[in-house]
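# Predicted model follows, preceded by the sequence.
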Amino acid sequence: MFTTYKRISFKLNGQEVIWEVDVRKSLLEVLREKGLTGVKKGCGVGECGACTVLIDETPTDSCLYLAVWAEGKTIRTIEGIAKNGELTAVQQAFVEEGAIQCGFCTPGLVLTTTALAESGKDYTPDELKRELSGHICRCTGYQKIFSAAERSLGQEHHCACGHHHEE
């Protein structure tokens, strides 16, 4: 008889977990069922970025990723970013730049920006925009998000005049 559940083990926000998961469910569905509601269900087809998590440090749309594929992986959600209640530099930059409005897209954007910051690479403004292009925000108009990403990466800022200004 075919069973639809499988036991998987992986590292979630720094802790080893063993879960019985329905092989038909996405990682998004399973994370939310387990109480990790920082991962948001937006479009359900990998276009909006609201469900982004870091899988082995790579931003991934969890709506397109089957939960069973998490076996042996390291996964971080927005719940696993702050340490001891302290905001990270990325989170702080989003607050300081006013890049948070309704907050629906924020967890995915913070996770993607965290991966970029932790990569140690420098990004041109166009590269940064490309890296964040998988996220849809209906509130901010994106400039504040790009400014927050630049700030958290320690890169130059761009003002409304279109010139580059060093911090």
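Okay, I see it.
# Please count neighbours and contacts with C-alpha atoms only from this point.
Noted.
# My understanding was that F146 contacts R130; is that so?
No - at 10.7 Å, F146 and R130 do not qualify as touching, with contact defined as CA atoms under 8 Å.
# Presented hereafter is structure B, for comparison with structure A:
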Amino acid sequence: MSVRKAAGVSVAALAAATLALTAGCGAGGDEPAKAKERDNGGRPTASSPAAQDKEPPPGEDGRERKPKKPKGETTPVVPRASLTPATGSFTKKEKKYLVGRVPEGLEPAAVLEAGRTACARLRTTAKASRKDAISALKAGEIDNAEPAVEHLCPEFEPLLKAAGKK
């Protein structure tokens, strides 16, 4: 093979390699980014052009943040007389827990379940380690713990006191 032919082959190989490497850089080069978006549930990735044109994701984990309410504005709650489950009835203890906690449009049983979950988490944590349960209460890691202990699981009141929450 002549030197001239070898040089021509090398230039052609170099051009092909360059095209392959830069294929995503020019017009229509956001195709790989669009593929990532499709794989990411339609949400733009941080490096995609769509993400650079839009605002950053609402939260670190991608979930939407609740809008902040102006000070003094409260969410209307379901009145005591309207606190009824879809089936059966609430005990007096459960109804006391629900009063003032059920926003309009939310099922009272869901709010009650959140309280029961707080009691269950406290029970499980305290069973493993009283110290860990107190630490979790101090750090606010168990949602609805204070009202749940007050109304649904008063046996954990000493833990609440030890955490300085009562």
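Arrived safely, thanks for sending. These figures come from a predicted structure and were not determined experimentally.
# Any idea what the TM-score comes out to?
Remark: TM-score between the superposed chains equals 0.27 [TM-score structural alignment, normalised by the length of the second structure]; 74 aligned residues with a CA RMSD of 4.7 Å.
# Looking at F146 and R130 of the first structure, which is more packed in?
Higher neighbour count among F146 of the first structure and R130: F146, with 21 against 11, using other CA atoms under 10 Å.
# Identify the residue nearest the more buried one in space, chain neighbours excluded?
With sequence-adjacent residues excluded and distances taken as CA to CA, 6 or more residues apart in numbering, F146 of the first structure is closest to K129, at 7.1 Å.
# give me the element the one you found is part of.
helix 125-132 (DSSP states H and E).
# what's the helix or strand containing T117 of the second structure packed up against?
Using DSSP H and E, T117 of the second structure maps to helix 108-128. If contacts are counted by 3 or more CA pairs under 8 Å, 6 or more residues apart in numbering; DSSP states H and E, helix 108-128 of the second structure sits against helix 92-98, helix 130-139, helix 145-151.
# how big is the angle separating the second one from helix 108-128?
Interaxial angle, helix 130-139 of the second structure versus helix 108-128 (axes from the mean of the first three to the mean of the last three CA atoms, to 10 degrees): 140 degrees.
# Mind giving me the packing neighbours of helix 130-139 of the second structure?
helix 108-128, helix 157-162.
# Tabulate these (TSV), appending distance to D39 of the second structure and mean neighbour count.
TSV is the format used below for those (distance: least, CA to CA, whole Å; neighbours: other CA atoms under 10 Å):
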stretch	distance to D39 of the second structure	mean neighbour count
helix 108-128	33	18
helix 157-162	45	16
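# need those helices in JSON lines with distance to V3 of the second structure, can you?
Putting those into JSON lines (distance: least, CA to CA, whole Å) gives the following:
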{"stretch": "helix 108-128", "distance to V3 of the second structure": "78"}
{"stretch": "helix 157-162", "distance to V3 of the second structure": "87"}
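# still on that earlier bit, can you list the helices and strands that the helix holding K129 of the first structure packs against?
The contact analysis (3+ CA pairs under 8 Å, 6+ apart) places helix 125-132 of the first structure against helix 106-119, helix 143-152.
# Quick one, which of the ones you listed gets closest to F10 of the first structure.
helix 106-119 (18.6 Å; CA to CA).
# Quick check: buried residues in the closest one?
106-117 (16 or more other CA atoms under 10 Å).
# How about stretch 5-14 of the first structure?
By 16+ other CA under 10 Å, the buried positions in stretch 5-14 of the first structure come out as 8-13.
# Show only the entries of the residues you listed found in strands.
Among those, DSSP state E puts 8-12 in strands.
# What is the most widely separated pair among those?
Pairwise distances across those peak at 11.8 Å for I8 and L12 (criterion: CA to CA).
# Which one, of the helices and strands packed on helix 130-139 of the second structure, ends up nearest to K95 of the second structure?
K95 of the second structure lies closest to helix 108-128 among those, at 8.8 Å (CA to CA).
# returning to what we had before: export the helices and strands packed on helix 125-132 of the first structure to JSON lines and append columns for distance to E33 of the first structure.
JSON lines is the format used below for those (distance: least, CA to CA, whole Å):
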{"stretch": "helix 106-119", "distance to E33 of the first structure": "17"}
{"stretch": "helix 143-152", "distance to E33 of the first structure": "29"}
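# Of all those helices, which one is nearest P125 of the first structure?
helix 143-152 (8.2 Å).
# and R130 of the second structure, how many neighbours does it have?
As a burial measure, R130 of the second structure scores 15 neighbours (other CA under 10 Å).
# ok, now how distant is the closest residue to it other than its chain neighbours from P147 of the second structure?
Counting by CA to CA, 6+ apart, R130 of the second structure lies nearest to L159, which is 7.7 Å off, once chain neighbours are set aside. Relative to P147 of the second structure, L159 of the second structure is positioned 13 Å away (CA to CA, to the nearest Å).
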